[in-house]
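>>> next comes the sequence, and after it the predicted model I'd like to discuss.
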Amino acid sequence: MAWRKEIQGLESNNAVTAVGAILLLLSFYKTSYWFIFLGAFLLVISRMSIYYLNHVADHLIFENEKESIRLSVGEEIILPLKFSQFSWLPIFQGTLKIKLEAIVEGLGVPFTSHENNVEFKFPIFVKGQETIQVSLPLKATARGVTRIKTVELTVGNFFGLGSVQLKYNPFIHKELIVYPSPTMVSQTDRLVAARSNGDYSSPSSMFEQFLAPIGTRDYIYTDSFKQIHWKASAKTQALQTKVFERMADNSWTFIINLREANTPHIHLGVVESLESIASNVAYLAQLATQRGIEFEVFLNLRMVNQSAVYHLPKGCGTRQLGKVLDILARVNKKGNTQPLNKLLHYVEKKQQNSPVVIFCGPFPDEKHKYIAQMLKNGQRLFILQDDNQYPAIVPLGRI
């Protein structure tokens, strides 16, 4: 069943039933219309009360469609909650309790905070055969993700005896995603070259654009067989190799290490500076989006249904920005971090050799083998100094 029921006051109603039955029995020995009326009245009231408490939730539906509501810290929203009572039994004396993570607070609605949760209580009234929508005004106060953890409805018996507490059993799919507040990072001009929008021609680049041949040259033994231009070779009676335009790009790679340095256990050690890292990376991702720069993200925190190292492939635009902000909202100190070596090994296998690499969190030195390889590849390495007051971009080795 959708609702788990806990009925209070059944004993009282059963006692009233017993009193009513006794009064009816007494009326057979001593004829009294008062005994008959009172006994019948108590029997009807008590049995109707028991029926109401047992069946008021039989056809009560809470709309539980999958929905993700995204907002930023400080933003206000109305959280809609829809209830449908398909039974003829009304709910007159209902009290609704909603429990969320303590990353939001109520606006004009009384609430209580307990540990990491915030609870809201307010009256609810639903007629029989009616659908209502309860609007819960909220304000986001901290980065994070919360689904509705608990929906509880306490329904008082409108005859006055007893109540039933209903707790919604199924997993609730509605969730709130609160994005981090971007914190401005200084010296970002170091990341942005003069040609910062997309790919551009660069004769010194290591990469060739195979969809942009610009001519041919004489074949040499180190050329790939696939690069031979057969038509040109037939005309010149000598093997000719295609020459492609060399391209460069200004994409960024974020390598986010959330593992505290010298942490021996794989499941512990999320950095204390998690909030500042999330805010700084959010700012840099917004900057990249504004400038049309592609970027990818590596993160050594196991996400839901993901591998031990999370990887967001290279992309750009508002859709890519939204994915990054979603991830930054979901990271928390309860996750399982992976060692830095495992993160960098994964990066070496998966990264697309962006010319700009930004390390976030505890970082290795230049002598680390994976760092040395990136420098050998010609990549420019930077450190995000995630200082709470003055975050900045600093070239690796100049801190």
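Alright, I've got the coordinates. Residues are numbered from 1 along each chain as shown.
>>> use CA for all of it now, contacts and neighbours both
Noted.
>>> which residues touch A21?
39-40, 43 (Cα atoms under 8 Å, 6 or more residues apart in numbering).
>>> next one: it from N13, what distance?
Distance, A21 to N13, by Cα to Cα, to the nearest Å: 12 Å.
>>> same thing with P180?
On the measure of Cα to Cα, P180 and N13 end up 53 Å apart.
>>> neighbour count: those two, which is higher?
Applying other Cα atoms under 10 Å to P180 and N13 shows that P180 carries more neighbours, namely 26 against 21.
>>> quick check: closest non-adjacent residue to the more buried one.
R143 (5.0 Å; Cα to Cα, 6 or more residues apart in numbering).
>>> before we move on, the earlier item: of the contacts of A21, which belong to helices?
If you go by DSSP state H, those have 39-40, 43 in helices.
>>> doesn't I98 lie inside a strand?
Yes. According to DSSP: H, G, I helix; E, B strand; the rest coil, I98 belongs to a strand.
>>> pretty sure it is touching R147, no?
No. Using Cα atoms under 8 Å, I98 is not in contact with R147, being 10.7 Å away.
>>> now, among the contacts of A21, which is nearest to F28?
Nearest to F28 out of those is G39 (Cα to Cα; 11.7 Å).
>>> name the nearest residue to the closest one, ignoring sequence neighbours.
Closest to G39 by Cα to Cα, 6+ apart is G20, at 3.9 Å.
>>> swap in L176?
I69 (4.8 Å).
>>> which stretch of helix or strand covers the one you found?
Here I69 sits within strand 67-72, counting by DSSP states H and E.
>>> use this one as the comparison:
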Amino acid sequence: MIQWYRFSNSSNKGLYYTTYILLFLIIIAFLANLLLILFIFISCLIILLLHSYYFKIAGKGLDIVNVKQKSFLVIDNEGKWKIKIINNGMPILKASIIMTFDQSVLPKGFPYRINHGLVEITIPFIIWKNEEKEILIPVIGNKRGKSQIREITVRIPHLYGSGYVDLTYQHLINSQILVYPKRNPVHISDFVINNKQGLQDVKTSLFVDSMQPIGVRDYFSGDPFHHIHWKASAKMQTLQSKVFSPIASRGWLIILNISEHYSINARLEEMISQAAFIIDYALKEEIPFSFAVNVRSFGSTPFYYLQEGSGAKHRQAAFEFLTVLSFSSLLFPPIQMLSILKNEELPSVITFLGSETIETQKVLQEIAITGRSIFEVNNKGVLKQWKQKNIAV
């Protein structure tokens, strides 16, 4: 399989004509029996021929170790691109690597230029025969999004300034850096949720798991008769009541509607940053969450839907999706998304971000009637109880 596309760019034809001129001068010097001059002309010709031969084979045996890599940054944090090159061919001198990648990250300490959203950077390097070299390019998070290495070209200049040879890598580079969104603070300190019946362990709750006792305590007047632990009572010679684990339904469903009328909401970045803050809050408070966005998907649901989960890996899955959301994302009708979610086993708390229409409000009201608490983020960044609004048709 061909690794490189080879392109030779000769800026002048001086060397081409010089070869024929030297041949002509060698013939004259030979006929004139000028041995010293003949030796000089032959030496120059040999150097030119070796030079031409070198640039026909330079780069053969050069390979990039294409290892799949994915790293994560936040804006203004530092990371690095890592390129590993192996040369099993001729030494490559005075060469440079020209690399282009998406603008979500910018090089640190290297000059660069930006063209149509792609960053181009040139790095000089030398690699000898049978040498393995690792090139590290420090970068800094610039803006939310995914940055991938789009192209790598090794440029080998002609020794006499007559042009260069470009070797462009033909395969996809499996390296990418995801720059997570910023967190716009959402005021949640006054956010009071009454736990509902469920199966998740919590610190305090009105509900307990009567099937899983976790200990015993002294009997108090009013304890249910069937909660008495008879074996423990016989052993302790006093009545003992079973202690059960407090349980409740604590899950959140975070719904992000990025559409407004028939286009994407101009507040996309702000809403993404607020959703990221709420997800971080859920992780900190150990609250399981699910996440729905009205963007078309080819999974089990026609829109993006992250099933309920918890922990750092679950947060990472949500953040990876938030990272790649853009104004070119393919929208899914929000009313259809809510209608599908309405028939799911929804958690007790639903947080809605985005614009609303009369149709979406009707579905949200239908969900609220089932006993779910619906909250929304207002223009001041405060999470408050959702209420129906008067919206002009």
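Alright, I've got the coordinates. Just so we're clear, the structure is a prediction, and the values are computed from it rather than from any experiment.
>>> so which residues of the stretch 151-300 of the second structure form strands?
Per DSSP state E, counting those that start in this stretch, the stretch 151-300 of the second structure carries strands over the ranges 163-169, 175-180, 196-201, 207-218, 240-249, 252-257, 259-260, 263-264, 289-296.
>>> would TSV of those strands with distance to F30 of the second structure be doable?
Compiled in TSV, the strands of the stretch 151-300 of the second structure are given as follows (distance: least, Cα to Cα, whole Å):
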stretch	distance to F30 of the second structure
strand 163-169	32
strand 175-180	59
strand 196-201	98
strand 207-218	106
strand 240-249	100
strand 252-257	86
strand 259-260	84
strand 263-264	80
strand 289-296	79
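>>> adding mean neighbour count, write the ones you listed out as a markdown table.
A markdown table is the format used below for the strands of the stretch 151-300 of the second structure (neighbours: other Cα atoms under 10 Å):
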| stretch | mean neighbour count |
| --- | --- |
| strand 163-169 | 20 |
| strand 175-180 | 23 |
| strand 196-201 | 16 |
| strand 207-218 | 15 |
| strand 240-249 | 20 |
| strand 252-257 | 23 |
| strand 259-260 | 20 |
| strand 263-264 | 14 |
| strand 289-296 | 22 |
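>>> tell me which of those lies nearest to I369 of the second structure.
Going by Cα to Cα, the one of the strands of the stretch 151-300 of the second structure nearest I369 of the second structure is strand 196-201, 14.7 Å.
>>> so how far is N9 of the second structure from the residue lying closest to S10 of the second structure once chain neighbours are set aside?
Excluding the flanking residues, the one nearest S10 of the second structure by Cα to Cα, 6+ apart is G163, at 4.2 Å. As for G163 of the second structure, its distance to N9 of the second structure is 5 Å (criterion: Cα to Cα).
>>> next one: A276 of the second structure
As judged by Cα to Cα, A276 of the second structure and N9 of the second structure stand 49 Å apart.
>>> who has more neighbours, those two?
Each of A276 of the second structure and N9 has its neighbours counted (other Cα under 10 Å); A276 has more, 24 against 12.
>>> translate that one into the numbering of the first structure.
Alignment note: A276 of the second structure maps to A282 in the first structure; criterion TM-score structural alignment.
>>> doesn't G141 make contact with N77 of the second structure?
Yes. Using Cα under 8 Å, N77 of the second structure is in contact with G141, at 5.5 Å.
>>> got the contact list for stretch 319-333 of the second structure?
With contact meaning Cα under 8 Å, 6+ apart, stretch 319-333 of the second structure is reached by 144-146, 178-181, 259, 264, 268, 272, 276, 294-296, 302-303.
>>> hmm, 6 Å instead?
Residues from elsewhere that reach stretch 319-333 of the second structure (Cα atoms under 6 Å, 6 or more residues apart in numbering): 144-145, 180, 294-296.
>>> can you check stretch 265-273 of the second structure too?
181-184, 258-259.
>>> off-centre distance for it?
Computed by Cα atoms, centre = their mean, to the nearest Å, the chain-centroid distance of stretch 265-273 of the second structure equals 18 Å.
>>> what does stretch 356-374 of the first structure give?
That offset, for stretch 356-374 of the first structure, works out to 29 Å (Cα atoms, centre = their mean).
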